[in-house]
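[1] With the sequence up front, the predicted model follows.
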Amino acid sequence: MQNFLALRSLRQPLRAAHEQTTMTGRFSKLLSSGAGPGGGTSLLEAQLRLFYLMLGANIIKGGIYLYDAVYNHAGKGSVRSIRLMVTSALLILLLRRFPRLAYWGIHYAVIGTILHIYYRAFNVYTGSDVVTVQCIFMVVISAFYGLGRVWGAVYTVIAAAGVVLVHYIGFRWTGLQPLPGMLSDLYVAINFLVILLSHWYFHRVLFDNLEQSASLSKRLAEVAETKSNFLSTMSHELRTPLNSVIGIAGLLIADNANAKQKEQLDVLKYSAEGLLTLINDILDINKLESGKLELESTPFSLSRLIHNIGQGMKFKADEKALAFKVSIDPRLSGKYFSGDPARLNQIMYNLVGNAIKFTEAGEVEMSAAVLDATDGGYTIRFAVRDTGIGISESQQKHIFEPFQQASVSTTRKFGGTGLGLAIVRQLVEMFGSEIHLESRPGKGTQFHFDLRLEETEPIISETQAAAAVTEELDLSRLRILLAEDNMMNIFFMQQLFRRWNISADIAENGEEVLALMEKKDFDLILMDMHMPVLDGMEATKRIRQLEDPKKASTYIIALTASVSDQIQRRVIECGMDDYLHKPFQLEELRTRLASKVV
């Protein structure tokens, strides 16, 4: 019955996950559509429009030269004019049919314009006139806007060199006749119009795309916020039922003498903790990618940490009949180091868990060896070696990427999300090191990394000191108020309190908390953060404003399934004294309660 209730309690977060995923999907669809202010203009589209403008102008200018050739020069030069118009028209038709040829078409047009510059500059009748200078400007526009900086610079230098070289080379052409005054002015005006429209158009495209980029950045920030809120919500919605599932399973295991049922309960608890690990991995990879995860620096015993990991992972190796070895350098025994033991523990758990998962027969070895010990610090090599399936050289390039495994067949056979090694790599880099991999298919794999840790003195915290005497304390005198709206968690906490001989009052929302506070005095309040009517933070603020100073200073511990930095900060800001993450260890809660026994 309890298992049925626990599974039933998972339906609500799964429905919420579906709704949140749908909303996030809408954001992604909006972004992928490429919509922006005014719809936006692609670079290729802008280049084609610029090209069409210049080719269209060429047809008009060719018509001017054709008119001049026919009426003023008895048709001399008309072939050249017709060739210009026909070539320009054909290029327009070709590019409309095959727009991807624009890059090579611009090269062709720019080279043609440069040849025209040299033809004019070395002509007896025209020389380096206004039209020649305009053509140089059009080369600059076409090359830079259409081909990029490198080709823009190359073609600009070649084009501009024409008006310089004419002073040092005596050769001249005589085939090009100058246009009469009116036609020349019209020709110059068309060139200026092309230059003007080109700059005006690309200026508009540039700033439209800048606005689109700013709008997209804003929407990406909104999506990132939505993603963060989604993960925070899912963290709460999934951790809340897991708190009762893991907690009740733990109570049943402790009370059950039936070996078979105890084995089944172990499987239930192990599966629930596996789901919790998956949730934690997803939250961690999100924190790492957003740069919100920071390493702590606290004293810890490295030898004890490695020993505990070994004890925790040995049963997994035993299930697969693998030999599991733990090797700790004797020089590390009894020494304390400053660092983040939780994250180092996470790294080693992931590496050892992977090694066991991908090893069918043989052994897995975890080791910590001192490479160097100077000036109060130790350089330590952490290594995990297995005799598993191994990883090919091509696959090694991808396995540290999020959601990637060596191959699809690996995912199908062994399961997993592919987050573990991505988290390991990023955490190791945060420690200032680098993860190394040595592997041969069918021969096994070894991961290792080197950390520089500074030796320090152990510090026994108040919580640790309280934990040492927790079992001896009688908690039955505590007056506890539990503020919780989830029925499964209420059931679990009632079972837990009965085990510790505690009689607690229950409030299902913040308003009920305040009502009970008026009637009774409490030593401690266990306050859920997310409740209907009045949430835990607002209820805490009102408690701190009560006229009775004793009631206003009641010790409040937040029970939160959310693990975001914002939630933790808000817990402290609203006036709560401490917090526990759901799911929590039973002894962790007992230690907190024991500290309030008077």
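    Ah, there it is. Small disclaimer: the values here were computed from a predicted structure and weren't measured. Numbering: from 1, shown residues only.
[2] Going by C-alpha atoms from here, please, whenever you check contacts or count neighbours.
    Fine.
[3] Let me know the next secondary structure element after the helix or strand containing residue 196.
    Using DSSP states H and E, residue 196 sits within helix 181-255. Later in the chain than helix 181-255, the nearest helix or strand by DSSP H and E is helix 259-290.
[4] tell me which residues of that following helix are tucked away?
    For helix 259-290, the buried set under the neighbour-count rule, 16 or more other C-alpha atoms under 10 Å, comprises 262, 265-266, 268-269, 272-273, 276, 278-279, 281-288.
[5] sec struct for residue 327, please.
    Of the three states, residue 327 takes strand under DSSP: H, G, I helix; E, B strand; the rest coil.
[6] I figured it was touching residue 366, is that so?
    Yes - applying C-alpha atoms under 8 Å, one finds residue 327 in contact with residue 366, separated by 6.2 Å.
[7] Compare neighbour counts for those two and give me the winner.
    Using other C-alpha atoms under 10 Å as the criterion, residue 327 and residue 366 rank with residue 366 on top: 25 against 16.
[8] Could you check how far the more buried one is from residue 356?
    11 Å (C-alpha to C-alpha, to the nearest Å).
[9] returning to what we had before: who are the neighbours of the helix holding residue 196, in terms of helices and strands?
    The helices and strands touching helix 181-255, judged by 3 or more C-alpha pairs under 8 Å, 6 or more residues apart in numbering; DSSP states H and E, are helix 2-9, helix 11-32, helix 43-72, helix 130-147, helix 259-290, helix 487-499.
[10] Of all those, which one comes closest to residue 115?
    With C-alpha to C-alpha as the measure, helix 130-147 is the member of the helices and strands packed on helix 181-255 nearest residue 115 (10.2 Å).
[11] helices or strands up against the closest one?
    Checked by 3+ C-alpha pairs under 8 Å, 6+ apart, helix 130-147 has helix 43-72, helix 102-121, helix 149-165, helix 181-255 packed alongside it.
[12] Comparison target below:
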Amino acid sequence: MEGQCRAKGLYLKLETDPDLPPGLIGDSGRLRQVLLNLLSNAVKFTTEGGVTVTASCEPGTDGRVWLSLSVKDTGVGVSDAQVEQLFDRFTQADASTTRTFGGTGLGLAISRQLVEMMGGEISAFGTPGEGSTFWFQVPLPMADGAEDQAEGEAVRAIGAARILMADDAPANRELVSVLLGGMGLTVDTVENGAEAVEAVRQDAYDLVLMDVHMPVMDGLDATRAIRGLGGGIGRIPIIALTANVGREQVQTCLEAGMNGHLAKPIDVNQMARTLSDWLNADEARLAVG
């Protein structure tokens, strides 16, 4: 979100508790999804000042700790009476915000559902006209470091590479750009399969992340079109990145010419391992049978 903050003249701060443990066991993909939603809303509804993200933890029970993440902004703010409604589907604190800023509030309803599925809670407080703070906390067991080390080794093994992502959802494109940028990768994004085919014609990419359901041309047809280009372009690794996770759906992706499959919501560890596997594969492995 740094680029959006700079464009609006806002500051973006990150404050972390020095006592945060080195590793926790949890669904990192969904935690990132919720945090990015809160952060995106904060930037959207703030016109001056900025946004502060805070990460901290407190002792819990049964070997767990409470991981707390909050997003504080200097934007339009909310009242205590409006907070509960904000997490209902298609509800905003004031109907005028929809006309000014856009949006329906659906993201907050999904965020609440995800947090509660993880055994946590999510809420907000603030003052109209003076900003707001949205926060959530989830109970997570301590990690022994092995999983973090495995992810780190996978990321280090990737090296420098240029990735093309095709997805019609702006939030997905932004999230993946942030995640892969943090791995040291260069990411370009397009909104549909036709744009993906044209992009690989024009520029050199090391790998394509392809959504399945997109307008204009879906991911399956785009993959077939890329394979039909022949030569090195036709052998580029294409990995499905989709919510279609059924066995038959995965098989359909592979039959269309995709090399692998990643599920949404994103498992960052799995993504790192998959990218490492294909970006370091030899020419024989990349060939499409």
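    Now that the structure is in, tell me what you want to look at. Keep in mind that this is a model prediction, so the values were computed, not measured.
[13] Tell me how the two chains score on TM-score.
    With the length set by TM-score structural alignment, normalised by the length of structure 2, the two chains reach a TM-score of 0.62; 221 aligned residues with a C-alpha RMSD of 4.0 Å.
[14] on that earlier part again, what range in structure 2 does the helix holding residue 196 of structure 1 sit on?
    Using TM-score structural alignment, helix 181-255 of structure 1 lines up with nothing in structure 2.
[15] how far out from the middle of the chain is that helix?
    Counting by C-alpha atoms, centre = their mean, to the nearest Å, helix 181-255 of structure 1 is centred 14 Å from the centre of its parent chain.
[16] What is the burial count for the residue nearest to residue 16 of structure 2 when sequence neighbours are not counted?
    Spatial nearest neighbour of residue 16 of structure 2, chain neighbours left out: residue 55 (4.8 Å); criterion: C-alpha to C-alpha, 6 or more residues apart in numbering. For residue 55 of structure 2, the neighbour count with other C-alpha under 10 Å is 17.
[17] Now check residue 55 of structure 2 against structure 1: what is it aligned to?
    By TM-score structural alignment, residue 55 of structure 2 lines up with residue 368 in structure 1.
[18] Give me the distance between that match and residue 290 of structure 1.
    31 Å.
[19] re earlier: how far apart are the host helix or strand of the residue nearest to residue 16 of structure 2 and its match in structure 1?
    For residue 55 of structure 2, the element it lies in under DSSP H and E is strand 50-59. Once superposed with structure 1, the aligned residues differ from strand 50-59 of structure 2 by a mean of 1.6 Å; criterion: mean C-alpha distance after the TM-score superposition for structure 1.
[20] so where is the helix or strand following that strand in structure 1?
    Helices and strands here follow DSSP H and E; after strand 50-59 of structure 2, the next one along the chain is strand 64-73. Alignment of strand 64-73 of structure 2 against structure 1: residues 377-386, by TM-score structural alignment.
[21] Now that stretch on structure 2. Mean distance?
    Mean for stretch 377-386 of structure 1 is 1.8 Å (mean C-alpha distance after the TM-score superposition for structure 1).
[22] in that stretch, what's buried?
    378-386.
[23] ok, residues contacting that stretch?
    For stretch 377-386 of structure 1, the external contacting residues (C-alpha atoms under 8 Å, 6 or more residues apart in numbering) are 351-352, 355-356, 359, 362-373, 444-455.
[24] likewise stretch 92-110 of structure 2?
    37-38, 44-45, 78, 82-83, 85-91.
[25] Let's see that with 7 Å instead.
    Applying C-alpha atoms under 7 Å, 6 or more residues apart in numbering, the set of residues contacting stretch 92-110 of structure 2 from outside is 37, 44-45, 78, 82, 86-91.
[26] Which parts of structure 2 are helices?
    Taking DSSP state H as the criterion, structure 2 carries its helices at 2-8, 28-44, 80-86, 95-101, 106-117, 146-158, 170-182, 193-202, 219-227, 231-234, 247-255, 268-279, 283-286.
[27] quick one: the second one aligns where in structure 1?
    It stands for helix 28-44 of structure 2. Mapped onto structure 1 using TM-score structural alignment, helix 28-44 of structure 2 spans residues 341-357.
[28] repeat for the fifth one
    Following TM-score structural alignment, the aligned partner range for helix 106-117 of structure 2 in structure 1 is 419-430.
[29] chain center to the matching stretch, what's the gap?
    With C-alpha atoms, centre = their mean, you get 13 Å for stretch 419-430 of structure 1.
[30] hang on, the earlier thing: so for residue 499 of structure 1, which of the helices and strands packed on helix 130-147 of structure 1 sits nearest?
    helix 181-255 (8.9 Å).
[31] relative orientation of the closest one and helix 259-290 in degrees?
    150 degrees (axes from the mean of the first three to the mean of the last three C-alpha atoms, to 10 degrees).
[32] tally of neighbours for the residue nearest to residue 586 of structure 1 when sequence neighbours are not counted?
    Closest residue in space to residue 586 of structure 1, ignoring its immediate chain neighbours: residue 247 at 7.4 Å, by C-alpha to C-alpha, 6+ apart. Residue 247 of structure 1 has 23 neighbouring residues, counting by other C-alpha under 10 Å.
[33] Quickly note the distance from residue 247 of structure 1 to residue 560 of structure 1.
    Going from residue 247 of structure 1 to residue 560 of structure 1 by C-alpha to C-alpha gives 15 Å.
[34] go on, residue 492 of structure 1?
    With distances taken as C-alpha to C-alpha, residue 492 of structure 1 is found 15 Å from residue 560 of structure 1.
[35] Equivalent analysis for residue 429 of structure 1, please.
    30 Å.
[36] higher neighbour count, the two?
    When neighbours are counted by other C-alpha under 10 Å, residue 429 of structure 1 and residue 560 differ, and residue 560 comes out ahead with 24 against 13.
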